[in-house]
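In: need a structure here:
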Amino acid sequence: MAIPDRVEADLQRYIVITGCSGGGKSTLLAELSRRGHAVVEEPGRRIVAEETRAGGVALPWLDMAAFARRAAEVALADRATVPAGPSPVFFDRGLIDAAAALEHATGEPAPVALGAAHRYHRRVFFTPPWPEIYRRDGERRHNLASAIAEYDRLIDAYAALGYEPVILPKLPVADRADFLLGALCR
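Out: I've put the predicted structure just below:
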């Protein structure tokens, strides 16, 4: 079955930046935004802020399965609200991240089902573990070892779905953005 041209064009412009928690994703996305690119903020941080405000329990340290299901819903909604056009859109994490978290929490094989139906650009950009910049905060309560375990699961999940993982070098943010944008053109 052929993919409609519009869908194929969206696949090429929906670009995921994922990887190790605390590895510089948000900083990189802020740099891409500063350069005029469309960016979509990480679902997880938005969910944590909302759940904390509302006294909810869909938090990774309280109910990981509920958090992951909610992250999948938000990631799908993010995709649906991206305006049409030829310009790239950079996502701070994607639907596969939420599906991998759900699989880890429940054993449900979510990445395969969700990943086949909702594709992104074939290259997925990973921030590797970077202990020198890793920090816990109110929304990131897990330790570096847990972040690295998640990173390993994400590499495996994206690769299993046919994506090409591209590991971002540990560089100053402007150089990292240049690297990413250059890698998209190859």
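
In: could you use CA atoms for every contact and neighbour count after this?
Out: Will do.

In: what residues sit buried inside stretch 17-27?
Out: The neighbour-count check on stretch 17-27 (16 or more other CA atoms under 10 Å) flags 17-26 as buried.

In: can I get those in a markdown table with secondary structure and distance to R69?
Out: Formatted as a markdown table, these follow (DSSP: H, G, I helix; E, B strand; the rest coil; distance: CA to CA, whole Å):
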| residue | secondary structure | distance to R69 |
| --- | --- | --- |
| I17 | strand | 20 |
| T18 | strand | 18 |
| G19 | strand | 19 |
| C20 | coil | 20 |
| S21 | coil | 19 |
| G22 | coil | 22 |
| G23 | coil | 23 |
| G24 | coil | 24 |
| K25 | helix | 22 |
| S26 | helix | 22 |
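
In: Proceed likewise with the subsequent sequence, for comparison:
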Amino acid sequence: MNNRFVLISGCSGGGKSTLLAELSARGHAVVEEPGRRIIAEELATAGKALPWVDQAAFLRRAIDMALADRISAAAHEGWVFFDRGLVDAASALETLTGEPVLRPLCTSQRYHRRVFMAPPWPEIYVTDPGRQHGFEAATAEYHRLMTAFPALDYDVINLPQTAISARADFVQACLGNVA
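Out: Prediction:
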């Protein structure tokens, strides 16, 4: 378990990336969402590992990237905040294909025991070229993750639907000196 690696997960379009930008502005190391980076690469190269073209290939790339991100993040001091991570990709792949990947991958590659979840927030949800699924699919994703994280013995903390600075304050207060 890496006590310095903190996951920000939850509903697509729930404000995770905005929260990570605020935490970065406060001097914390952050790791961008694997899915967004993969989509940008695939669109730039006319690749097929896109969630709306070949979701299994996309999720396998996300798993590989999340594992590589953990290795790279070890070089940082202090808290490292991840915009999604291994559990997100592995639980999605297991749900999609039935392959039992979640427990084997995620029990040996732990994050901080507290995981922060962005709940569905319809008032801020938008689609874009990298997020083509609707709010209903995003909400289903949230519910899948709300089952996956506790099953792996994580303490799940829902983020408040409030201003970004207050959200960042909340995360920092919840972590406090907890290791």
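
In: returning to what we had before: quick check, nearest of the buried residues of stretch 17-27 of the first structure to A113 of the first structure?
Out: T18 (19.4 Å; CA to CA).

In: can you give me the strands in the second structure?
Out: 5-10, 29-31, 80-83, 114-118, 155-158 (DSSP state E).

In: deepest-packed of those, please.
Out: With neighbours defined by mean count of other CA atoms under 10 Å, none of the strands of the second structure is more surrounded on average than strand 5-10, at a mean of 26.

In: what does it contact?
Out: 16, 79-85, 88, 111-112, 114-120, 141-142, 145-146 (CA atoms under 8 Å, 6 or more residues apart in numbering).

In: the longest helix along the second structure aligns to what range in the first structure?
Out: Longest helix in the second structure, counting residues (DSSP state H): helix 55-73. Using TM-score structural alignment, the residues of the first structure aligned to helix 55-73 of the second structure are 64-82.

In: now that stretch: buried residues?
Out: Neighbour-count burial for stretch 64-82 of the first structure [16+ other CA under 10 Å]: 64-72, 74-76, 78-79.

In: helices along the second structure, start to end?
Out: 16-25, 34-44, 55-73, 86-97, 102-106, 135-151, 164-175.

In: in TSV, list those helices along with distance to N158 of the second structure.
Out: Shown next, in TSV, are those (distance: least, CA to CA, whole Å):
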stretch	distance to N158 of the second structure
helix 16-25	12
helix 34-44	21
helix 55-73	22
helix 86-97	16
helix 102-106	21
helix 135-151	10
helix 164-175	10
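
In: nearest to I157 of the second structure, out of those helices?
Out: helix 164-175 (8.8 Å).

In: matching residues in the second structure for stretch 137-153 of the first structure?
Out: Under TM-score structural alignment, the match for stretch 137-153 of the first structure is residues 128-144.

In: and the matching stretch, how far from the chain's centre?
Out: 13 Å (CA atoms, centre = their mean, to the nearest Å).

In: cool, and stretch 166-182 of the first structure?
Out: For stretch 166-182 of the first structure, the distance to the chain centre is 16 Å (CA atoms, centre = their mean).

In: matching residues in the second structure for it?
Out: Mapped onto the second structure using TM-score structural alignment, stretch 166-182 of the first structure covers residues 157-173.

In: now do the buried residues in the matching stretch.
Out: Using 16+ other CA under 10 Å as the test for burial, stretch 157-173 of the second structure gives 157-160, 164, 167-168, 171.

In: farthest-apart pair in these, please.
Out: Largest pairwise distance in those, by CA to CA, is 16.2 Å, between I157 and I164.
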